[in-house]
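**Student:** Need the 3D shape of this:
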Amino acid sequence: MTTSTTLPGGTWQLGDRTVTRFGYGAMQLAGPGVMGPPADHDGAIAVLRDAVEQGITHVDTSGAYGPDVVNELIRQALYPYPESLTIATKVGADRDGRGGWPTARTPADLRRQVHDNLATLGVERLDLVNMRMGDAAGPAPGSITEQMETLAELQQQGLIGQVGVSNVTAEQLATAREVTPIVCVQNMYNLAGRWDDPIIDRLAADGIAYVPFFPLGGFTPLQADALSAVAARLDATPMAVALAWLLQRSDNILLIPGTSKVTHLRANIAGAALSLTAHDVAELDSIA
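**Tutor:** You can find the predicted model right below:
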């Protein structure tokens, strides 16, 4: 499923789209609390353009970021979009005046969010829409059938190219796949939180991508000390080690680290290219 590219990790066949396994998550381009415009508008435009210039073909966003701010920055920076670029967005939440993330998952909510994403990104068809479930604490039990049926209907209407799921349980993933083909799963996963190991392996066997978020989230101080020790030995940052480990964990893992600065973007790319030995991997695996 992978081929060589100048970016670490090569590429992945995401449904009918080929994307670089090293992608870019655009959430940090909004203001504090992912609300309002960025403090450095020109810097936000620059990092988006540099991401594409570096060869990245997978950009992750959501209409809830800002709200709408990040989508509008992407449009300003990159429109008309290169044919090779896949923009993935998410539905399932709104923003309130206090910066909260109230769920919005009725069929009417989802249709509105899809149309809002179409308008703010300036397209007639969204490349990929992820149905986000659960809450800030993680996945939560509950039916996903109605939501997936709504996205499948919008897909049949030609408004959505491909469908994924985010922040889901194994049961919700299985249900989603019964309703419509799923090309990716976007859940929290990292060296310290490896609860999705069985899901990743099953998805890899089926040719479906897994997109982890919070690559350095959920570490206890002890685990963080162990990661820092490996990083120090390799003369690298903890983030570089965490990203490189994810790329080596499985070929179907796609990275979307976020940043608002060009220098940090390039550091993340260089860090993900770090080569880990079998000894390094075994030591890192013990962190879980």
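
**Student:** switch to C-alpha atoms for all contacts and neighbour counts from now on
**Tutor:** Will do.

**Student:** How many neighbouring residues does residue 70 have?
**Tutor:** By other CA atoms under 10 Å, the residues close to residue 70 number 29.

**Student:** for it, what are its contacts?
**Tutor:** 26-27, 29-30, 61-63 (CA atoms under 8 Å, 6 or more residues apart in numbering).

**Student:** Neighbour-wise, give me the winner out of the residues you listed.
**Tutor:** With neighbours taken as other CA under 10 Å, the top of these is residue 29, carrying 32 neighbours.

**Student:** In three-state terms, label the closest residue to that residue other than its chain neighbours for me.
**Tutor:** Closest residue in space to residue 29, ignoring its immediate chain neighbours: residue 260 at 5.4 Å, by CA to CA, 6 or more residues apart in numbering. Of the three states, residue 260 takes coil according to DSSP: H, G, I helix; E, B strand; the rest coil.

**Student:** so residue 260 touches residue 50, yeah?
**Tutor:** No - between residue 260 and residue 50 there is no contact under CA atoms under 8 Å: 11.1 Å.

**Student:** what about the residue nearest to residue 285 when sequence neighbours are not counted, distance to residue 200?
**Tutor:** Ranked by CA to CA, 6+ apart and with sequence neighbours excluded, the top spatial neighbour of residue 285 is residue 191, at 6.9 Å. Computed as CA to CA, to the nearest Å, the residue 191 to residue 200 distance reads 14 Å.

**Student:** structure for this one too, so we can compare:
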Amino acid sequence: MTSTEFRIGGDLTVRRLGFGAMHLPTEPGTARESSLEVARRAVELGVTLIDTAHMYGWGANEELLAEALHPYPDGLLVTTKVGVARSGPAGEWKLDGRPAVLREQVEQALRRLRVERIELLQLHRLDPQTPLADQLGALRDLRAEGKIGRIGLSEVTVDELDRARQIVDIASVQNRYNVLDREHEPVLAACEAAGIAFLPWRTVAWGDSGARAEIADLAAELDATPTQVALAWLLGRSPVILPIPGTARIGHLEENLAAERLRLTAVHRDRLDRLARPA
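**Tutor:** Predicted coordinates for the structure are as follows:
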């Protein structure tokens, strides 16, 4: 039986199948009202891990989740990411891991999410222009101050993960990964060996899963959708995988969460494993 829970950092228990809030519209109007309903429905259905980021609307996504869910129910983890800022020459976004920028974005996230501590704070990307020790040192200092609980990374290689772990404990990694795209298989293996949570983004290949006849055929056999097959494959792939599929529609949300009940046999998984693109 596949476990439905995972302890991030060894002590923070969440339901493995979470929710990515990136696609929720935040502009005033009916679309925003729908976003609030989707976020609330996710929690009603038992989601305990919601992923957002400073970059998603430059804080607007964090504010939306706070409006929808604060005061947060016990056991709900809203994780956010920092390290991308509008600091290019013309105000365009760029990777920015300077300690002062990371600290300011964390302070903003605390205000927007209406919390005193972010239990899991992830570095959206490593900034190649800033020493890794400076970037992670800033987050380590914020953890020591009690403003964040655990530190995660996003879009890293095995070598980068190794170097980061020499500086600070890493609780999670968020890399692109799905049944059709397994470029980061080595990173997943490293996370599994270390008990680090692996949060795949682009969990269903942005709809490509349904375009593959093999996945569509298997979904039909199982009376499921291609999206559910792709999510069930992830849940069965490794116990450290915490998929965070996103949607702006309640129907899709309910479809995604139902994937937890879908059981793939060894034969099913073998058929899906043949579909991966070469790394």
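
**Student:** Tell me how the two chains score on TM-score.
**Tutor:** Scored against TM-score structural alignment, normalised by the length of structure 2, the superposed chains reach a TM-score of 0.89; 274 aligned residues with a CA RMSD of 2.7 Å.

**Student:** Pick out the most distant pair among the contacts of residue 70 of structure 1.
**Tutor:** 29 and 63 (12.5 Å; CA to CA).

**Student:** and the counterpart of residue 17 of structure 1 in structure 2, how many residues sit next to it?
**Tutor:** Aligned by TM-score structural alignment, residue 17 of structure 1 pairs with residue 12 of structure 2. Residues within reach of residue 12 of structure 2, counting by other CA under 10 Å, total 15.

**Student:** Skipping adjacent residues, who's closest to residue 12 of structure 2 in space?
**Tutor:** Excluding the flanking residues, the one nearest residue 12 of structure 2 by CA to CA, 6+ apart is residue 6, at 7.8 Å.

**Student:** which secondary structure element contains the one you found?
**Tutor:** Using DSSP states H and E, residue 6 of structure 2 sits in strand 5-8.

**Student:** same for that strand, what does it pack against?
**Tutor:** If you count contacts as 3 or more CA pairs under 8 Å, 6 or more residues apart in numbering; DSSP states H and E, strand 5-8 of structure 2 packs onto strand 12-15.

**Student:** Please list the outside residues in contact with the strand it packs on.
**Tutor:** Contacts of strand 12-15 of structure 2 (CA under 8 Å, 6+ apart): 4-8, 46-49, 75-77.

**Student:** hmm, try it at 7 Å
**Tutor:** Contact with strand 12-15 of structure 2 is made by 4-7, 47-49, as judged by CA atoms under 7 Å, 6 or more residues apart in numbering.

**Student:** any chance you could map the helices in the stretch 151-279 of structure 2?
**Tutor:** 158-165, 185-194, 208-211, 213-221, 226-237, 250-258, 266-273 (DSSP state H, counting those that start in this stretch).

**Student:** hang on, the earlier thing: of residue 260 and residue 50 of structure 1, who's got more company?
**Tutor:** More crowded of residue 260 of structure 1 and residue 50, by other CA under 10 Å: residue 260, with 23 against 18.

**Student:** Strands of structure 1, start to end?
**Tutor:** 11-14, 17-20, 24-25, 58-60, 86-91, 126-132, 160-166, 184-186, 209-210 (DSSP state E).

**Student:** Any chance of JSON lines for the ones you listed, columns distance to residue 230 of structure 1?
**Tutor:** Listed next are these as JSON lines, based on distance: least, CA to CA, whole Å:
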{"stretch": "strand 11-14", "distance to residue 230 of structure 1": "27"}
{"stretch": "strand 17-20", "distance to residue 230 of structure 1": "27"}
{"stretch": "strand 24-25", "distance to residue 230 of structure 1": "25"}
{"stretch": "strand 58-60", "distance to residue 230 of structure 1": "29"}
{"stretch": "strand 86-91", "distance to residue 230 of structure 1": "33"}
{"stretch": "strand 126-132", "distance to residue 230 of structure 1": "34"}
{"stretch": "strand 160-166", "distance to residue 230 of structure 1": "30"}
{"stretch": "strand 184-186", "distance to residue 230 of structure 1": "27"}
{"stretch": "strand 209-210", "distance to residue 230 of structure 1": "25"}
